[in-house]
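In: sequence first, predicted coordinates after that:
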Amino acid sequence: MGGHMEWAASANHLKGVPRKLVIGGVGLFAKTVATLLNHTNVHNSHTLLRLLRSRPPGVPLITVSNHMSTLDDPVMWGFKGFPTSDASLARWALAAEDICFKNTVLSYFFRLGKCIPITRGGGIYQEHMNEALDRLSDGEWLHTFPEGKVSQEDAPIRRLKWGTASLIARSPVTPIVLPIVHRGFEKVMPEDYLFGRRPPFPLCNKRVEIIVGDPVEFDIPNMKEMAISLSRDTSLPLIGWPSTADGLDEPAQRHLYTTIADQIRTVMERLRSLSKSNSELKA
């Protein structure tokens, strides 16, 4: 592993110049792939742009989306009108440690690009989830792929991992949660293109459809009370999670995170059906 370089993720690292260069360069790449080389159509983009620029002070934003290719982030932010070169507005993202943080150079690059290393299968109490919580405490924007891995099949949204749900529940200020569903990136960067490998460059002349949903509201205090009362009878095998500061033991946490994850999955699946019917109308 190339270390986790928290210092490189700081906005003050070398006066912010390396971060601006990386985010500007990656933004230019995203715009080129999304708008020049392919046809990207975004529904309800004004909701995302409004929440980026003018949500209430101190309120964090979590965007969640399906995961169709290794290019989804950053290319899904390359559509017309998106402020790709503004490093202060850019999202923080949870990124797979085994892919994005393999060595020092990659670690430095992804840290400058506002990525937080996550060990897949490492659970919700792994070290860098606290870093994600810190960013939410700062009122920042965080993007996650709650399915946890790329899937290029045209299939229903898989059961979501608990990580995103736990961040929503544990954040000091409940985030605004915005679901986004896309299709077409699996054609821009197919996993099985040449001898079972991805192409060396993104493919061109593909149609990408992005549907931004409406914010999902969570009444976390009420949901916590429900989770405590409904989890008393459960006899699930326990992993050994610590109780939270407000007294949720592990069964209550599991109940709460499952409820949040299922709610997000239902909304994402509705958007996916919508995107499918849209693309069929255009075909």
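Out: Sure, I can see it.

In: when you work out contacts or count neighbours from here on, use the C-alpha atoms and nothing else.
Out: OK.

In: which residue is nearest the middle of this protein?
Out: The centroid of the chain falls nearest to residue 144 when counting by C-alpha atoms, centre = their mean (1.5 Å).

In: count the neighbours of the nearest residue to residue 140 once chain neighbours are set aside for me.
Out: Nearest residue to residue 140, sequence neighbours excluded (C-alpha to C-alpha, 6 or more residues apart in numbering): residue 60, at 4.9 Å. Each residue near residue 60 was counted by other C-alpha atoms under 10 Å, and the total is 25.

In: residue 60 reaches residue 139, doesn't it?
Out: Yes. Contact between residue 60 and residue 139 holds when scored by C-alpha atoms under 8 Å: they sit 3.9 Å apart.

In: next one: stretch 68-77 to chain centre, how far?
Out: 10 Å (C-alpha atoms, centre = their mean, to the nearest Å).

In: if we can go back for a sec, quick check: the residue nearest to residue 140 vs residue 75, distance?
Out: 22 Å (C-alpha to C-alpha, to the nearest Å).

In: ok, now residue 177?
Out: To residue 75, residue 177 is 20 Å away according to C-alpha to C-alpha.

In: all strands of this protein, in order?
Out: For the chain, applying DSSP state E gives strands covering 39-43, 61-65, 92-96, 115-118, 141-144, 176-183, 207-212.

In: what's the closest of these to residue 30?
Out: Relative to residue 30, the nearest member of these by C-alpha to C-alpha is strand 39-43, separated by 11.2 Å.

In: now for the lengthiest helix in the chain, which elements pack on it?
Out: Scanning the chain for the longest helix, with DSSP state H as the assignment, gives helix 250-282. The contact analysis (3 or more C-alpha pairs under 8 Å, 6 or more residues apart in numbering; DSSP states H and E) places helix 250-282 against helix 162-170, strand 176-183, strand 207-212, helix 220-230.

In: contact partners for the residue nearest to the residue nearest to the centre of the chain when sequence neighbours are not counted?
Out: For residue 144, ignoring the flanking residues on the chain, the nearest one in space by C-alpha to C-alpha, 6+ apart is residue 64 at 5.1 Å. Going by C-alpha atoms under 8 Å, 6 or more residues apart in numbering, residue 64 touches 143-146, 177-180.

In: coming back round to it: with distance to residue 160 as extra columns, can I get the strands of the chain in CSV?
Out: Converted to CSV, the strands of the chain look like this (distance: least, C-alpha to C-alpha, whole Å):
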stretch, distance to residue 160
strand 39-43, 24
strand 61-65, 10
strand 92-96, 15
strand 115-118, 16
strand 141-144, 11
strand 176-183, 13
strand 207-212, 18
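
In: between those, which one is closest to residue 32.
Out: Among the strands of the chain, strand 39-43 sits nearest to residue 32 (C-alpha to C-alpha), with 10.6 Å.

In: okay, now the one to match up with it:
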Amino acid sequence: MRPEEQPEAPSGPWRAASAITMGAVGLLCKGFLNGLSKVETHGMDGFLKLLDEREDPERRERGLITVSNHISVMDDPILWGILPLPYIFSPDNLRWGLGSYDLCFTNKGLSTFFTFGQVLPTHRSAHSNFGGLFQPTITEAIRLLSRGPFMHEQDPPTKPATSVKSPDVIDPFSGGHLSFSTNGQDTFPAPSAYRSRRHAWVHIFPEGMIHQSEQRIMRYFKWGVSRLILESEPMPDIVPIFIEGFDNIMHETRTFPRFIPRPFQNVRVTFGEKLDADEVFGDLRARWKQMRAREEKRSGPLDMGVLNDALKYSDEAVSLRKECTRRIRQAVLDVRRQRGYPEDDPKNSLASTWLREGPHREGRKEDASITKDT
């Protein structure tokens, strides 16, 4: 796509539907938190100032990544109910999230709702052969954090399925070149195709699953977050967040009716300061750029978010992702420590530590914690 071909924004009906969806869900979450819960926030003024600076997409100079622990099935969207009212009706300045394909995108109705709610369809490796950190949705997230226009590696299907059982979603007022596919068969709008979506805000739960622990211990972080940090251009702003109390709203041991959030809980959200990303990740990004330049010199230019095998699987690429993931997890741990929790056991950052839980991914573990796929 040439710069002159990049549209400014999705169609008017699409923007209206997204604003209504985001606003309505935001109002429900805000009403629940303010009316039926006790909410305590720390560092929120600094975060709102950052959002204010990003209000005009034309003036944004970089994307925004927020990273937090994951303690309940309703962390997102309830978490964002803490935002003041003026913020929740501005989709261009609200978060994009990653939602499980097999839960949120199983039919056209759910796909439409979550797409309007700025959720990207994400395959989980435990449930799909299309999962992993190299799936097209991660590419789309990288592009959202960056500045377009971008070329599509391949065009999505030209005739999306019309069945209500199909997950396909399209903007009827836009062309097919503004879409992407997660598996070569489905079709979803590509938000990165629009100028108003450049340098967007992406929130991610790198643990990849719910972990409810009395000690607020975090599981290891998966490497997808490292791709967002290493590959987005320019370096995004990064804000670590630590959340507490949402597990009591939707605890995994809750009884009937399980689908109803439990009121009258104490909820705390602590925003860390915006990281000095160049100081924390600058050396890793420099090494990544050198590696990518070598590969492009050898095999030709690569589109944003598109990798060859060396950039995916080489020892150097793996090493960079591991170290980047370790550092961003430490940033969230630093916020956790501000809340008075003890130092984390370094072994908790290793996937091998959690393999000892055995083949059963979900349920109560030997340390009394509870895990759940989301």
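Out: Yep, it's here. Nothing here was measured: the structure is a model prediction, and the numbers come from that model.

In: quick one on the thing from earlier: aligned partner of the residue nearest to residue 140 of the first structure in the second structure?
Out: In the second structure, the residue matched to residue 60 of the first structure (TM-score structural alignment) is residue 63.

In: same thing with residue 24 of the first structure?
Out: So, by TM-score structural alignment, residue 24 of the first structure is matched to residue 23.

In: so what's the residue nearest to the centre of the first structure up against?
Out: 62-65, 93-94, 164.

In: aligned to it, what sits in the second structure?
Out: Using TM-score structural alignment, residue 144 of the first structure pairs with residue 204 in the second structure.

In: ok so, going back, residues contacting the closest residue to the match of residue 24 of the first structure other than its chain neighbours?
Out: Spatial nearest neighbour of residue 23 of the second structure, excluding adjacent residues (C-alpha to C-alpha, 6+ apart): residue 89 at 4.7 Å. Contacts for residue 89 of the second structure (C-alpha under 8 Å, 6+ apart) come out as 19-20, 22-23.

In: next one: the equivalent of residue 89 of the second structure over in the first structure from residue 174 of the first structure, what distance?
Out: Under the alignment (TM-score structural alignment), residue 89 of the second structure pairs with residue 85 of the first structure. Per C-alpha to C-alpha, residue 85 of the first structure is found 28 Å from residue 174 of the first structure.

In: same deal with residue 36 of the first structure?
Out: For residue 36 of the first structure, the distance to residue 174 of the first structure - C-alpha to C-alpha - is 37 Å.

In: out of these two, which sits in the busier spot?
Out: residue 174 (22 against 14).

In: list the contacts for that one?
Out: 59-60, 168, 218, 220 are the contacts of residue 174 of the first structure under C-alpha under 8 Å, 6+ apart.

In: mind redoing it with 10 Å?
Out: Residues in contact with residue 174 of the first structure (C-alpha atoms under 10 Å, 6 or more residues apart in numbering) are 59-62, 136-137, 139, 167-168, 217-221.

In: likewise for residue 120 of the first structure?
Out: If you count contacts by C-alpha under 10 Å, 6+ apart, then residue 120 of the first structure has 95-98, 126, 148-149 around it.

In: most neighbours among those residues, which one is it?
Out: Highest count within these by other C-alpha under 10 Å belongs to residue 95, 23 neighbours.

In: what residue in the second structure is paired with that residue?
Out: In the second structure, residue 95 of the first structure lands on residue 99 (TM-score structural alignment).

In: same question for residue 116 of the first structure.
Out: Using TM-score structural alignment, residue 116 of the first structure sits opposite residue 120 in the second structure.

In: tell me the contacts of its match?
Out: Residue 120 of the second structure neighbours (C-alpha under 10 Å, 6+ apart): 96-101, 104-105, 111, 114, 137-138, 140-141, 182, 188-191, 202.

In: go with 8 Å
Out: Counted by C-alpha under 8 Å, 6+ apart, residue 120 of the second structure has contacts 96-99, 114, 137.

In: out of the strands of the first structure, flag the one nearest residue 260 of the first structure.
Out: Of these, nearest to residue 260 of the first structure by C-alpha to C-alpha is strand 176-183, at 10.7 Å.

In: that closest one corresponds to what range in the second structure?
Out: Under TM-score structural alignment, the match for strand 176-183 of the first structure is residues 237-244.

In: and that stretch, how far from the first structure on average?
Out: Once fitted to the first structure, stretch 237-244 of the second structure is off its aligned match by 0.6 Å on average (mean C-alpha distance after the TM-score superposition for the first structure).

In: and that stretch, how far out from the chain middle?
Out: On C-alpha atoms, centre = their mean, the centre of stretch 237-244 of the second structure falls 12 Å from the chain's centre.

In: residue 331 of the second structure contacts residue 242, doesn't it?
Out: No. The pair residue 331 of the second structure / residue 242 is not scored as a contact, 9.9 Å apart, by C-alpha under 8 Å.

In: just give me the match in the second structure for residue 272 of the first structure.
Out: Using TM-score structural alignment, the equivalent of residue 272 of the first structure in the second structure is residue 336.

In: burial measure for its match, as a count.
Out: Residue 336 of the second structure: 26 neighbours (other C-alpha under 10 Å).

In: what's the closest non-adjacent residue to it?
Out: Nearest residue to residue 336 of the second structure in three dimensions, chain neighbours excluded: residue 242, at 5.9 Å (C-alpha to C-alpha, 6+ apart).

In: list the residues that contact that neighbour.
Out: Contacts of residue 242 of the second structure by C-alpha under 8 Å, 6+ apart are 68-69, 269-272, 332, 335-336.

In: repeat the analysis, applying 6 Å as the threshold.
Out: Residue 242 of the second structure is in contact with 68, 270, 336, counting by C-alpha atoms under 6 Å, 6 or more residues apart in numbering.

In: surely the first one meets residue 243?
Out: In this case it means residue 68 of the second structure. No. Taking contacts as C-alpha atoms under 6 Å, residue 68 of the second structure lies outside contact range of residue 243: 7.1 Å.

In: more crowded one of these two?
Out: Each of residue 68 of the second structure and residue 243 has its neighbours counted (other C-alpha under 10 Å); residue 68 has more, 27 against 22.

In: can you tell me how far residue 40 of the first structure is from residue 76 of the first structure?
Out: For residue 40 of the first structure, the distance to residue 76 of the first structure equals 9 Å [C-alpha to C-alpha].

In: more neighbours: the two, which one.
Out: Comparing residue 40 of the first structure with residue 76 by other C-alpha under 10 Å, the one with more neighbours is residue 40, at 24 against 21.

In: now the more buried one. Nearest residue, chain neighbours left out?
Out: Per C-alpha to C-alpha, 6+ apart, closest to residue 40 of the first structure is residue 208, 4.6 Å.
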